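>>> Got a predicted model here, sequence first, then my questions.
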Amino acid sequence: MSYQILLKKLPGNEDVPMPRKMSELASGYDLFAAVGEPVELAPGERALIPTGIAMAMPPGLEAQIRPRSGLAAKHGITCLNTPGTIDADYRGEIKVILINLGQEAFRIERGERIAQMVFQTVPVTTFVETDELPASVRGEGGFGHTGRS
């Protein structure tokens, strides 16, 4: 299935690349930093990084903002609120909350790939209030109930 996503470059960001896949079968579209000046993230520090774009999606879609594996593995840079959700009715600038979980400061430059955006369908659901839930094998087993190995 194919969906049309409307992308708008915000004024002053004409030089920032549009989201794009870096390989033919990639699931995510890389997002690029639209910072006015380089941003230095010290270890443990977080920052809201603009991308210079806004978009419109059809109803029934959401965009999820996820970390880039290379930044996470090599530098400890990841996204807070992961995956971040962009709803179909949001029209503001897409921004990414980055945090430095690494041991060294990390510099974010304009035009640098900072995260990836993956589109997902959102099912229509209805809640039905009830006094009893059907039994299952798992039951109420929660966090760690199956052990470590």
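Cool, got the structure.
>>> use CA for all of it now, contacts and neighbours both
Fine.
>>> Helix, strand, or coil at residue 74?
Of the three states, residue 74 takes helix according to DSSP: H, G, I helix; E, B strand; the rest coil.
>>> do the one 4 residues further on as well
Secondary structure, three-state DSSP: residue 78 is strand.
>>> what about versus this one:
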Amino acid sequence: MSDTIAVEIKQLPHAEGLPLPAYQSAHAAGLDLCAANSADAPLLLAPGSYVLVPTGLTIALPENYEAQVRPRSGLAAKHGVTVLNAPGTIDADYRGEIGVLLINHGDAPFTIRRGERIAQMVIAPVVRAELIGVETLSETARGVGGFGSTGR
């Protein structure tokens, strides 16, 4: 697998003037996504509420790739704001606008301003599974032990 892949991206009119998603460091896994709401209409995210934030971007991923929309750790740690359906999945055949579903788990309202970095997008390869029905599964040391079964 090569170090880079080509991903076509289109800015919609309401994203004019905003930067394209970008890696913020040499080894960053995610490209930061910015809010493309109107500068005249910041989005107020009350505690416990959620909102779909437009990015003004559409992409064309290569076959056998996906884009994952993930939270930004700083927003989560400082404000309790995170991606509700993390990770959100963008399939290779989707051509609509990328939206970021943010939720405020914090105690204070949070204002989302135009151009603010609100999430990160990670491009990842996809392996499709062929499911095979069986009567029994192979045994393992863990067996059916689930939540908390391997420790605290």
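Sure, I can see it. Keep in mind that this is a model prediction, so the values were computed, not measured.
>>> mean per-residue distance, the longest strand out of those in the second structure to the first structure?
Longest strand in the second structure by number of residues (criterion: DSSP state E): strand 117-125. For strand 117-125 of the second structure, the mean distance from the matching residues in the first structure following superposition reads 0.6 Å, by mean Cα distance after the TM-score superposition for the first structure.
>>> Where does that strand end up in the first structure?
Using TM-score structural alignment, strand 117-125 of the second structure lines up with residues 113-121 of the first structure.
>>> Give the buried residues for that stretch.
113-119 (16 or more other Cα atoms under 10 Å).
>>> Over to stretch 92-112 of the first structure?
For stretch 92-112 of the first structure, using 16+ other Cα under 10 Å, the buried residues are 94-102, 105-106, 108-112.
>>> And for stretch 132-140 of the second structure?
Going by 16+ other Cα under 10 Å, stretch 132-140 of the second structure has no buried residues at all.
>>> Would you work out how far apart the start and end of it are?
19 Å (Cα to Cα, to the nearest Å).
>>> Residue 79 of the first structure and residue 69 touch, don't they?
No: if you go by Cα atoms under 8 Å, residue 79 of the first structure and residue 69 don't touch, sitting 10.6 Å apart.
>>> Contact partners for the residue nearest the centre of the first structure?
Nearest to the mean C-alpha position of the first structure, by Cα atoms, centre = their mean, lies residue 65 at 0.9 Å. Going by Cα atoms under 8 Å, 6 or more residues apart in numbering, residue 65 of the first structure touches 82-86, 96, 115-118.
>>> mind redoing it with 10 Å?
Contact analysis of residue 65 of the first structure by Cα atoms under 10 Å, 6 or more residues apart in numbering lists 28-31, 79-86, 94-97, 115-119.
>>> where's it relative to residue 95 of the first structure, distance?
Taking Cα to Cα, one finds residue 65 of the first structure at 9 Å from residue 95 of the first structure.
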